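S.K.: Fold the following for me, if possible:
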Amino acid sequence: MARAAGVAGAALGRAAAPDLLAAVETWQAWLRNEKRASAHTLVAYTADLDGFLAFLAGHLGQAPGLADLAALRAADFRAWLAARARRGLAKSSTARALSTVRGFFRWTARQGVMENAVLPTVRTPKLDRPVPKALTAADARDAVESVGELSDEPWIALRDTAVLLLLYGAGLRISEALELTVREAPKPGQDGLTVLGKGRKQRQVPLLPAIGEAVAAYRAACPWPLPEEGALFRARRGGPLSPREVQRRVQLLRGRLGLPASATPHALRHSFATHLLGAGGDLRAIQELLGHASLSTTQRYTAVDSRRLLDVYAAAHPRARD
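M.R.: Just a heads-up that it's a prediction; the model follows:
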């Protein structure tokens, strides 16, 4: 770790006046000793600050010192952000770099070393939120119906079918499905399930009849003891089933069914939400079913459905094909 800090400090020496370099080295020591930052984090933060100071050296025409940083205007910070954009750097990378610079400026202010009043007014670049990648209804159905064909052991085939049904049929996260205990297992005729999601927040999800039936079939065939408080879904040797094993199953399905690379266990949850929305489901209700804390997270699915509608329009409307 000390070697990483030393290398970073040497690099900064080319783009910082002595007083600023001394402040940076003290900041690095604070990160290392007080904040207990890892070597990886320390190198990443130093690289972010190094890039900012290197830009300032060219922007100001000299290696910047503490007085130069205190005198920076909002336009100077925006010029740095614009330079990163011109270089094609990802917005997420720039947002992290700006966070690092802000952290350094907050530290210098607390230490009484240097303060800049305009930096807090500089807005973080708005990140592009990825659009959820859902499967088509036919692909999602094929995945659930075909996963059992991947195993020559009947109980494992039944287990995999039950797991994927919970993901696509009830919108569970893979962790939520695999954390179910035997006591919590859906039963035939049960029309709802209490799920413990992120932040230990409980929610109620409705159950398709097929889910309770699939879980019951798996339990009846499972060769391992299933105590009430134990994990419902078991691996081949009897331990709790891991998310990685479910991911491997879906990966095999991609090759067998010709599914896109975006077909993952989590894509089945995305498909649950997208298909409900496409069938006229209420956005607020879907938010509750998914356990999203914010409606804005659920609203990403409207982009998926709008894109699907545009594709249908382009393929079907007579004038769209002119």
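
S.K.: only C-alpha atoms for contact and neighbour calcs from this point on.
M.R.: Fine.

S.K.: residue closest to the middle of this structure?
M.R.: The centroid of the chain falls nearest to Pro130 when counting by Cα atoms, centre = their mean (9.4 Å).

S.K.: Which strand or helix spans that residue?
M.R.: For Pro130, there is no enclosing helix or strand under DSSP states H and E.

S.K.: try Arg106
M.R.: Counting by DSSP H and E, Arg106 is part of helix 91-110.

S.K.: ok, then the element right after that helix?
M.R.: Using DSSP H and E, the first helix or strand after helix 91-110 is helix 137-146.

S.K.: tell me what that following helix is packed against?
M.R.: Counting contacts by 3 or more Cα pairs under 8 Å, 6 or more residues apart in numbering; DSSP states H and E, helix 137-146 packs against helix 154-170, helix 243-257, helix 265-278.

S.K.: buried set for the biggest helix by length in the chain?
M.R.: Under DSSP state H, the helix in the chain containing the largest number of residues is helix 39-60. For helix 39-60, the neighbour count (16 or more other Cα atoms under 10 Å) marks 39, 42-57 as buried.

S.K.: one more to put side by side:
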Amino acid sequence: MKGRLERSSNAEKNRAEDDRNSSKTKDKMNHFVQCSVILFTIRRGIAPFVLHRRLDKMIEPRKHLTQIDVDRLIAATKESRHEMRDRCLLLLMFRHGLRVSEACGMTLSQVDIESRVLHVFRLKKGLSTTHPLRTDELRYIKAWLRVRAQMKPENDAFFISERLNPLNRRTAWDAIRRYGEKAHLPLAAHPHMLRHACGYELANQGADTRLIQDYLGHKNIQHTVQYTAANPARFERLWPAAPRR
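M.R.: Take a look at the predicted model:
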């Protein structure tokens, strides 16, 4: 009886091993067929209809907003229910690379209008820094603070809701999504895109990686490299200007 059980167990193991080998063989054959089709269509001058899965990982759609996209997003707040608050929110999130939680958690003491600075408190153990405020930012801030004063909230939150509570992350998410749709942006907008847009725009302006790292409060510089690596200005001097003929 014991011998039968052992033989039966060995037979099952052999069948399982055969199934695994068969599966591996099928995968290899599928891979070979895909590569053969691609080579055939390229040689024939026809665009291949099968893309290798590794190429799919290399070709990724744009996941950040450009300066033009941000301008359109802010313009979409015009005549909205919370125009003053939301345009101030969008501009500060973009200019200072704020995460949505950092923006919603801002207090009045962080905004120093007289000194024209914003004290940025970073989350995720990031580097907290003090950023200068530009003229248009101060204008939007003052306009929002006038509206906020009329609402008479009993807290020191900089951005507040209709119920006079600190602005909720979900409310900010929904607002940015709606403004993106209203602006007909080429991609679905969400709050973190504004932080990425800040990094890419700083790189386009020629800021070096270390400076962008400090400005965005990145603890690891590897999170900053993506912005400068994608900047086309790095390659401008690789080819000399063509001689005039």
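
S.K.: coming back round to it: Gln202 of structure 1 is nearest to which of the helices and strands packed on helix 137-146 of structure 1?
M.R.: helix 154-170 (14.4 Å; Cα to Cα).

S.K.: Could you count how many residues lie near Tyr179 of structure 2?
M.R.: 23 (other Cα atoms under 10 Å).

S.K.: repeat for Glu229 of structure 1
M.R.: What Glu229 of structure 1 shows, counting by other Cα under 10 Å, is a neighbour count of 11.

S.K.: Sticking with it, tell me its helix or strand.
M.R.: Assigned by DSSP H and E, Glu229 of structure 1 falls outside every helix and strand.

S.K.: Hmm, Val182 and it touching each other?
M.R.: Yes. Assessed by Cα atoms under 8 Å, Glu229 of structure 1 is found in contact with Val182 at 6.1 Å.

S.K.: The counterpart of Leu167 of structure 2 in structure 1: what's it in contact with?
M.R.: Counting by TM-score structural alignment, Leu167 of structure 2 corresponds to Leu241 in structure 1. For Leu241 of structure 1, the contacting residues are 178, 233-235, by Cα atoms under 8 Å, 6 or more residues apart in numbering.

S.K.: buried subset of those?
M.R.: 178, 233-234.

S.K.: How many residues are close by Met93 of structure 2?
M.R.: Counted with other Cα under 10 Å, Met93 of structure 2 comes out at 22.

S.K.: follow-up on the earlier one: any idea how far the match of Leu167 of structure 2 is from Tyr301 of structure 1?
M.R.: Shown here: Leu241 of structure 1 relative to Tyr301 of structure 1, a distance of 29 Å by Cα to Cα, to the nearest Å.

S.K.: ok, now Ala11 of structure 1?
M.R.: 45 Å.

S.K.: and what of Thr194 of structure 1?
M.R.: Taken as Cα to Cα, the span from Thr194 of structure 1 to Tyr301 of structure 1 is 24 Å.

S.K.: neighbour-wise, which of these two wins?
M.R.: Between Thr194 of structure 1 and Tyr301, counted using other Cα under 10 Å, the more crowded position is Tyr301 (25 against 14).

S.K.: Give me the spatial nearest neighbour of that one, chain neighbours excluded.
M.R.: The spatially closest residue to Tyr301 of structure 1, leaving aside those adjacent along the chain, is Thr274, at 5.8 Å (Cα to Cα, 6 or more residues apart in numbering).

S.K.: if I look at the counterpart of that neighbour in structure 2, how far off is Asp86 of structure 2?
M.R.: Using TM-score structural alignment to pair residues, one finds that Thr274 of structure 1 aligns to Tyr200 in structure 2. Noted for Tyr200 of structure 2: a distance of 22 Å to Asp86 of structure 2, by Cα to Cα.

S.K.: Quick check, the match of Thr274 of structure 1 in contact with Thr228.
M.R.: Yes. At 7.2 Å, Tyr200 of structure 2 counts as touching Thr228 under the criterion of Cα under 8 Å.

S.K.: Those two: which is more packed in?
M.R.: Tyr200 (24 against 21).

S.K.: quick one: the more buried one from His96 of structure 2, how far?
M.R.: 12 Å.

S.K.: related to what we said a few turns ago, helix 91-110 and the longest helix of structure 1, what's the angle between them?
M.R.: 90 degrees (axes from the mean of the first three to the mean of the last three Cα atoms, to 10 degrees).

S.K.: How many neighbouring residues does the aligned partner of Leu92 of structure 2 in structure 1 have?
M.R.: Alignment note (TM-score structural alignment): Leu92 of structure 2 maps to Leu166 of structure 1. Leu166 of structure 1 has 28 neighbours, counted by other Cα under 10 Å.

S.K.: and the gap between the spatially closest residue to Leu166 of structure 1 that is not a sequence neighbour and Thr108 of structure 1?
M.R.: Once flanking residues are discounted, Leu166 of structure 1 sits nearest to Leu172: 6.0 Å by Cα to Cα, 6+ apart. The spacing between Leu172 of structure 1 and Thr108 of structure 1, counted by Cα to Cα, is 46 Å.

S.K.: ok, now Ala29 of structure 1?
M.R.: 13 Å.

S.K.: now swap in Ala140 of structure 1 and tell me
M.R.: Counting by Cα to Cα, the gap from Ala140 of structure 1 to Thr108 of structure 1 is 54 Å.

S.K.: Tell me which of the two has more neighbours.
M.R.: In this view Ala140 of structure 1 and Thr108 are compared by other Cα under 10 Å, and Ala140 has more residues nearby, 23 against 19.

S.K.: Structure 2: which residue goes with the more buried one?
M.R.: Checking TM-score structural alignment: Ala140 of structure 1 goes with Val70.

S.K.: how much space is there between that match and Pro191 of structure 2?
M.R.: 11 Å.

S.K.: Run through the residues that contact the equivalent of Thr302 of structure 1 over in structure 2.
M.R.: Counting by TM-score structural alignment, Thr302 of structure 1 lines up with Thr228 in structure 2. Going by Cα under 8 Å, 6+ apart, Thr228 of structure 2 touches 200, 203-204, 208-209.
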